[in-house]
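Asker: This is the structure alone, sequence omitted:
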């Protein structure tokens, strides 16, 4: 193992029709609805099996996935301790979700970073490689993980509570360095020498950055002092450009986990940071707009024109609902160089109807939801994305959210997020 430490109202009737089909068929057993429709005319479940898992990818296709696995713990060292033994129930469920869907390349968000990659190795050895409840074990010969900003002390009173220290004053929210980290697992070689990380790119160095404002003063964008802005990065965790070698092609796996747009005040420091963390990738993949970016090794600029890439991660932003800054995720979905494959699931529709609460007031279609949040608010949202470039050809996509009648619905509680996958052909275009 290599290891370096838009939704629209047009589809409403069709989606609701799919709800009726899935609910009506459930009494006699779970049934997949075969369709080749676009989101404008109805859901495509032809690439999902009756249990909600992804069908095997087409020959020649590569499956990319993102999964906020919630493999974070309250104290430094706890995750490694849990994964060092083969009997952690949550880790076993997370492993089974991955085994059932079998992505070739997967980003795991909220996987506590352990220097040297010991937690990644333990997860692979004790969980992924061990078949779970009839699912085959899966091995990833290549992996990438690196330090993140969560839990790293800033030395400043970033939340202005009168004290310096604690999770809210860290460079990214976290109780200890590495909490809520990330890892990329791949069955294809990772070009480790070409990986770019943007952990230390400063927020203020983004042109037109939406810096938070102290509403009690006349000066704009002055919530943080100039001294704090000297050290405050844009990324609450990190942004990574991880090149994956698939045959003769290189696909840049662009991964991140922007901060939730909540837990702040009228200054909107988290909402605005979420917006700009998302914007970073939108600029990076658009020729001429990412020239300002500099990586942790001093390299400058975004992706060259024509590069193949997949943007992935828990973006903590829904196109139409939730608490995000208006247009936050739209700026990425509208990037001219990428495609939104519209992954969804019947399980998300069922969950929205049966849980009710804030879901009843949502403007977006529940078919696209990827996270099961509190029913009273914000409700279930689409926050996890796998977005391939136009040089790639998507041939299947989905969200692993089994309907209640499925034997695999027990895996819905593994995390409050669901695995999102997209199959692409890399040798065309």
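Answerer: That came in fine, so what should we check first? Given the structure is predicted, the values throughout are model-derived calculations rather than measurements.

Asker: Only C-alpha atoms from now on, for both contacts and neighbour counts.
Answerer: Noted.

Asker: Just the strands from the protein, written as ranges.
Answerer: Along the chain, counting by DSSP state E, strands occupy 2-3, 61-71, 105-111, 142-144, 182-186, 196-197, 240-246, 249-256, 308-314, 384-388, 393-399, 420-425.

Asker: Go through these and pick out the most buried.
Answerer: Of all those, strand 384-388 carries the top mean neighbour count, a mean of 28, counting by mean count of other Cα atoms under 10 Å.

Asker: From the rest of the structure, what touches that strand?
Answerer: Residues outside strand 384-388 that contact it (Cα atoms under 8 Å, 6 or more residues apart in numbering): 64-68, 308-316, 338-341, 370-371, 394, 417, 420-422, 424.

Asker: can you do 7 Å?
Answerer: Here strand 384-388 makes contact (Cα atoms under 7 Å, 6 or more residues apart in numbering) with 65-66, 309-315, 338-340, 370, 420-422.

Asker: Same question for stretch 359-366.
Answerer: For stretch 359-366, using Cα under 7 Å, 6+ apart, the contacting residues are 7, 12, 320, 321, 348, 349, 352, 375, 379, 380.

Asker: how deep is the nearest residue to the second one once chain neighbours are set aside tucked in, by neighbour count?
Answerer: Translated: residue 12. Spatial nearest neighbour of residue 12, excluding adjacent residues (Cα to Cα, 6 or more residues apart in numbering): residue 365 at 6.9 Å. Look at residue 365: counted by other Cα atoms under 10 Å, it has 24 neighbours.

Asker: Below is structure B, check it against A:
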């Protein structure tokens, strides 16, 4: 399908990319109430070098991109977060992915059209000037604001069939970790002082989001649902100080505080606005949170901060494919406490095994009417798509009472 190029607009004080549809498509037409499918997918589309993703998506033949596009086409989300999609100023990579992959049918799947998209800078690859991992060097990927070999690596992209309220978008890329009250800062076990892995000079610049946190109001007729997206750092690849585990915990906590009345007053966004989400606002939290409720390496209770937040609904999406994969692969999966039906990621069988780390969590005030994890069984003709990423697409379908008109 050929469509008009979508305009790039700055948002807040960032060089964020917001792509909008032509005026004729600006608002959904009135119609009967229907579910809207929200989804998250860590698509593992990041590349090792800046510019490589644009080069690969400039053709229609990238095998990984074709598989990822087919997963999306067969799942057909209306609003989708893609994790590990390199941010490119102007969102050139997003345009190419839609034009050359999503809007072309893959292996008999129907093309899918997303007239709206949002991409913004990521903390990955941004130098801090400090030796964060204490290996005697500065300027490495591990010394960046978020792990990355170049700015924007492992970024995020949101695609939507419905308009994004660009004037109300909030991003939190620059929020400093130390500004979270009660932050679990990493501790140097070789010293008696608590929480002293990072010096005061480092904490003056070190940000909490390893990528970013975005609040994107999605306009659904006359109402909006806030799509709250992030990708907390994996709680591994560190030492006994657990600097990544503690950061993962607090990145998850950020959204729990943001949506809980009375707890988000300390939060500030990149434009200087303060406070959490307005009480009663409807939202969907989505992302690869890199935290399983019971298994893996995250700080105990990390993801429970969201799952147990009083305004959050956990519908517990699952799949027969995940259940059978754990049985077939064995290894660490045999001792897991989280039901394998709920797994969303297929990791090394020895450790940590398959985990539930990807979440789509609607708020109270929304009515979930369906959910699932795209994980075909090994006997399915679509099992070939299980290798598209080590994560699987997760979706939840919701409707809402009140003035919500869906075409």
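Answerer: Looks like it came in fine. Note that the coordinates shown come from a computational prediction; the quantities given were computed from them, not determined experimentally.

Asker: returning to that earlier point: so which of the strands of structure 1 gets nearest residue 232 of structure 1?
Answerer: strand 196-197 (15.8 Å; Cα to Cα).

Asker: now that closest one: which residue numbers in structure 2?
Answerer: Counting by TM-score structural alignment, strand 196-197 of structure 1 pairs with residues 170-171 of structure 2.

Asker: List only those of the contacts of stretch 359-366 of structure 1 flagged as buried.
Answerer: Using 16 or more other Cα atoms under 10 Å as the burial test, those include 7, 12, 320, 321, 348, 349, 352, 379, 380 as buried.

Asker: possible to save the residues you listed as a markdown table with distance to residue 404 of structure 1?
Answerer: As requested, these are exported to a markdown table (distance: Cα to Cα, whole Å):
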| residue | distance to residue 404 of structure 1 |
| --- | --- |
| 7 | 25 |
| 12 | 22 |
| 320 | 26 |
| 321 | 24 |
| 348 | 10 |
| 349 | 11 |
| 352 | 12 |
| 379 | 18 |
| 380 | 16 |
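
Asker: Please identify which two of the residues you listed are farthest apart in space.
Answerer: 12 and 379 (18.4 Å).

Asker: how far away is whichever residue in structure 1 pairs up with residue 191 of structure 2 from residue 269 of structure 1?
Answerer: Matched by TM-score structural alignment, residue 191 of structure 2 corresponds to residue 217 in structure 1. Distance, residue 217 of structure 1 to residue 269 of structure 1, using Cα to Cα, to the nearest Å: 16 Å.

Asker: And the aligned residue in structure 2 for residue 398 of structure 1, how far from residue 115 of structure 2?
Answerer: With TM-score structural alignment as the criterion, the equivalent of residue 398 of structure 1 in structure 2 is residue 372. Look at residue 372 of structure 2 and residue 115 of structure 2: by Cα to Cα, they are 24 Å apart.

Asker: what do you get for residue 385 of structure 2?
Answerer: For residue 385 of structure 2, the distance to residue 115 of structure 2 - Cα to Cα - is 25 Å.

Asker: do the same with residue 80 of structure 2
Answerer: In terms of Cα to Cα, residue 80 of structure 2 sits 12 Å off from residue 115 of structure 2.

Asker: burial measure for the nearest residue to residue 64 of structure 2 once chain neighbours are set aside, as a count.
Answerer: Setting aside the residues directly before and after it, residue 64 of structure 2 is nearest to residue 388 in space (Cα to Cα, 6+ apart), at 6.0 Å. The tally of other residues near residue 388 of structure 2 (other Cα under 10 Å) stands at 21.

Asker: For the equivalent of residue 388 of structure 2 over in structure 1, give its distance to residue 75 of structure 1.
Answerer: Taking TM-score structural alignment for the superposition, residue 388 of structure 2 sits opposite residue 414 in structure 1. For residue 414 of structure 1, the distance to residue 75 of structure 1 equals 20 Å [Cα to Cα].

Asker: Would you map the helices across the stretch 301-429 of structure 1?
Answerer: According to DSSP state H, counting those that start in this stretch, the stretch 301-429 of structure 1 carries its helices in the segments 330-333, 346-355.

Asker: which residues in structure 2 does the longest one match up with?
Answerer: Pointing back at helix 346-355 of structure 1 there. Against structure 2, helix 346-355 of structure 1 falls on residues 320-329 (TM-score structural alignment).

Asker: average distance between that stretch and structure 1?
Answerer: Here stretch 320-329 of structure 2, set against structure 1 after superposition, deviates by a mean of 0.4 Å using mean Cα distance after the TM-score superposition for structure 1.

Asker: in that stretch, what's buried?
Answerer: 320, 321, 322, 323, 324, 325, 326, 329.

Asker: Pull the distance from that stretch to the chain's centre.
Answerer: 24 Å (Cα atoms, centre = their mean, to the nearest Å).

Asker: For that stretch, give me every contacting residue.
Answerer: 333, 340, 341, 342, 343, 349, 354, 375, 376, 377.

Asker: Would you mind giving these as JSON lines with distance to residue 251 of structure 2 added?
Answerer: Output for these, formatted as JSON lines (distance: Cα to Cα, whole Å):
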{"residue": "333", "distance to residue 251 of structure 2": "26"}
{"residue": "340", "distance to residue 251 of structure 2": "25"}
{"residue": "341", "distance to residue 251 of structure 2": "26"}
{"residue": "342", "distance to residue 251 of structure 2": "22"}
{"residue": "343", "distance to residue 251 of structure 2": "21"}
{"residue": "349", "distance to residue 251 of structure 2": "27"}
{"residue": "354", "distance to residue 251 of structure 2": "22"}
{"residue": "375", "distance to residue 251 of structure 2": "27"}
{"residue": "376", "distance to residue 251 of structure 2": "31"}
{"residue": "377", "distance to residue 251 of structure 2": "33"}
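
Asker: Structure 2: which residue goes with the residue nearest to residue 12 of structure 1?
Answerer: With TM-score structural alignment as the criterion, residue 365 of structure 1 matches residue 339.
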